[in-house]
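Engineer: predicted model follows, preceded by the sequence.
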Amino acid sequence: MPDALAIRTVLGDIAPGELGVCDAHDHLFLRSARLPGQELDDLPAAVAELRAFADAGGRAVAQWTPFGMGRRAGRLGEVSRTAGVHLVAATGFHQVAHEGELMTERVAGRLAELFVDELTRGMRNDDDPDGANGTARAGLIKVAGAFHGLDAHARAVMTAAAEAHHATDAPIGVHLEGGTAALDVLALLCEKLHVPPARVILSHLNRSPDARVHRQAAEAGAFLAFDGPSRTHHATDWRLLDALAALCEAGHADRLLLGGDTTTARARAAAAGGEGPGMPFLLTGLRPRVERELGERVAHAVFVDNPARAFAAGWGSR
């Protein structure tokens, strides 16, 4: 394993200190069987949103759209270069409801191989798991749990993700359905499959604002990603600062991440027809509140220091 850690972006590896202010969970492109007609597939709109984020002081975005969901892998380098923002892209696999039965059947039994290939050689076209690799490599493995538990599909995908992690040291980002099953995920990935907790990023925790679960996950050593404010999940937005404050008071400010999780064109801020709050609001609206309520040191940790640690990896043969 190399001595130096690096963050793998779509334009190449960078030192963790180069990442800068980071939106730790968002989407520039997204297609889901559960969101027909709401695709994020407009290239100029993606660039405009990313530029608006950059104008607000943003320097990096982790795009969690996994294989099979319209992530536009072949265009991410162009988008990153045009907007002047680092992009960390995802390989991985979502729930069957998002990916579809056909794609699930096409990749069954060979997910670990696909993940490693996309992390080390380059991402493929989303509709062709057997196609040629592109030039942009993934820097994150995205997986998903089920509601209040882990079904057979989730366990199979997470097992493949753990195998890919052990081969590459890549971080694993976990979609928690409704913010639930965080401890089930850690029991499988960390206790059974031996992934270090610090290589696991648990997302959507704001959707289930259970302070005890949050604290236990932080104590285990995982990173906790809160995404919002969100048009889709506004019902728990008002608890976000309380959840962050509770974790800081318990000594876990170094485990916290924040992201916008923009999943539809309507939720964008910069494009025509967008109603927000969008990617820029993470810095124009939420960061000032974090600074005021929790202090500038915590805000810097959440937006700069913690993402630099969460997404950094050794990238060598294990």
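Structural biologist: That came through fine.

Engineer: contacts and neighbour counts: CA atoms only from here.
Structural biologist: Noted.

Engineer: so residue 87 touches residue 65, yeah?
Structural biologist: No. Counting by C-alpha atoms under 8 Å, residue 87 sits too far from residue 65 to count as a contact (11.8 Å).

Engineer: okay, strands next: where are they in the stretch 201-318 of the chain?
Structural biologist: 223-227, 256-259, 312-313 (DSSP state E, counting those that start in this stretch).

Engineer: what is the longest one packed up against?
Structural biologist: Secondary structure elements in contact with strand 223-227, counted by 3 or more C-alpha pairs under 8 Å, 6 or more residues apart in numbering; DSSP states H and E, are strand 22-26, strand 200-203, helix 211-220, strand 256-259.

Engineer: give me the angle between it and helix 211-220.
Structural biologist: 140 degrees (axes from the mean of the first three to the mean of the last three C-alpha atoms, to 10 degrees).

Engineer: so strand 223-227 versus strand 22-26, what angle?
Structural biologist: Going by the same axes, to 10 degrees, strand 223-227 is angled at 70 degrees with respect to strand 22-26.

Engineer: how about residues contacting strand 223-227?
Structural biologist: For strand 223-227, contacts defined as C-alpha atoms under 8 Å, 6 or more residues apart in numbering pick out 24-25, 197-206, 214, 217-218, 240, 255-261, 310.

Engineer: one more structure, for comparison:
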Amino acid sequence: MTSVRTVLGDVAPERLGVCDAHDHLFFGSPLLPGQELRSVPAARAELAAFRAEGGGAVVQWTPYGLGRRAADLPPLSRETGVHIVAATGLHQDAHYDDATRAGLRGRPAEVFVAELTEGIGTSGVRAGLVKVAGGFHGLDAHARRTMAAAAEAHHATGAPIAVHLEAGTGALDVIDLLCGESGVPPHRVILGHLNRCPDGVVHRQAAASGCYLAFDGPSRAHHATDWRMPEAVRALVEAGFGDRLLLGGDTTTAAARSVEGGPGMPYLLRRVAPRLAVAVGEEAVRRILTENAGRAFGVSWT
């Protein structure tokens, strides 16, 4: 029997409701100075706005060392009625300082497993996925080490692995490493940011592998490709891969929150979902937001 590991405990996949499969309530990186997501009241307001649009669950992809604020997630979930899934894992090396890297002491797989099974720090909140990251059209040594550790954590727990693809590139290299060399079942791998590189051939190859494809945004940095997402989703649905797709908001800066005037989490349901429904129909969008998310994050935990 599968379940989704939320910050309030394991729940049946069908209980997630409408799911934002990739977003951030809290996030802080030296690469984005002054734009950290740190405010608990702002996170609460963003969740409430998402809930008001019909949202039921948010998967936070913020990994180790980037300001997850795990202890704040359970009360936010209880107060807003939105399921929250937390992440372990590591982002690209550039997001970390020496002190944070030293905290892992060369044992990332052990940390990932502990955060999935015991809890993040002293919060007692267990992560429900491992988040890792590739590079631009390739995988550097850090990415390879991190993905190997993520694969080890998957084999120990069953946890899904969510992958940040830099500018949407490198999907096939990630599949080769995780599913080929490391033996992770493709249906346990979620490839993020495919909308940022709208290469239909790669999209179909990635979907055919059995991995999930996450289309997330919008983004100022990637606005040039935002308008192509409906066509990319339609092509995949028409090719028979509608059951492989996920949707997310990926709010990574304070200015991007709806409560600060940005699109934020509600935009996914207020604008993106209706636009996609024009391309593929309301039923396909409903399945992507509910059934697909439940399968992608539902695990027979070990």
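Structural biologist: Nice, I can see it. Predicted model only: the values in this text are computed from it and were never measured.

Engineer: circling back: I'd like to know which of the strands of the stretch 201-318 of structure 1 is closest to residue 109 of structure 1.
Structural biologist: strand 312-313 (25.7 Å; C-alpha to C-alpha).

Engineer: structure 1: which residue goes with residue 108 of structure 2?
Structural biologist: Counting by TM-score structural alignment, residue 108 of structure 2 corresponds to residue 111 in structure 1.

Engineer: TSV please, covering the helices and strands packed on strand 223-227 of structure 1 and showing distance to residue 38 of structure 1 and mean neighbour count.
Structural biologist: Formatted as TSV, those follow (distance: least, C-alpha to C-alpha, whole Å; neighbours: other C-alpha atoms under 10 Å):
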stretch	distance to residue 38 of structure 1	mean neighbour count
strand 22-26	16	27
strand 200-203	22	27
helix 211-220	31	17
strand 256-259	20	27
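
Engineer: can you say which of those is nearest to residue 16 of structure 1?
Structural biologist: The stretch from these with the least distance to residue 16 of structure 1 (C-alpha to C-alpha) is strand 22-26; that distance is 11.4 Å.

Engineer: chain center to the closest one, what's the gap?
Structural biologist: 7 Å (C-alpha atoms, centre = their mean, to the nearest Å).

Engineer: so how far does the helix or strand just after it sit from its counterpart in structure 2?
Structural biologist: Using DSSP states H and E, the helix or strand that follows strand 22-26 of structure 1 towards the C-terminus is helix 43-55. Once fitted to structure 2, helix 43-55 of structure 1 is off its aligned match by 0.2 Å on average (mean C-alpha distance after the TM-score superposition for structure 1).

Engineer: what residues of helix 43-55 of structure 1 count as buried?
Structural biologist: 45-54 (16 or more other C-alpha atoms under 10 Å).

Engineer: quick one, helices of the stretch 151-300 of structure 1?
Structural biologist: Applying DSSP state H, counting those that start in this stretch to the stretch 151-300 of structure 1 gives helices spanning 152-168, 182-186, 211-220, 240-249, 281, 287-294, 296-300.

Engineer: and the ones you listed: which comes nearest residue 73 of structure 1?
Structural biologist: Comparing the helices of the stretch 151-300 of structure 1 by C-alpha to C-alpha, helix 152-168 comes nearest, at 19.2 Å.

Engineer: ok, and what's touching that closest one?
Structural biologist: 92-93, 95-96, 111-113, 115-116, 119-120, 141, 143-146, 170-172, 188-189, 193-195, 314-318.

Engineer: redo that, cut-off 7 Å
Structural biologist: 93, 111-112, 115-116, 141, 143-146, 171, 189, 193, 195, 315-318 (C-alpha atoms under 7 Å, 6 or more residues apart in numbering).
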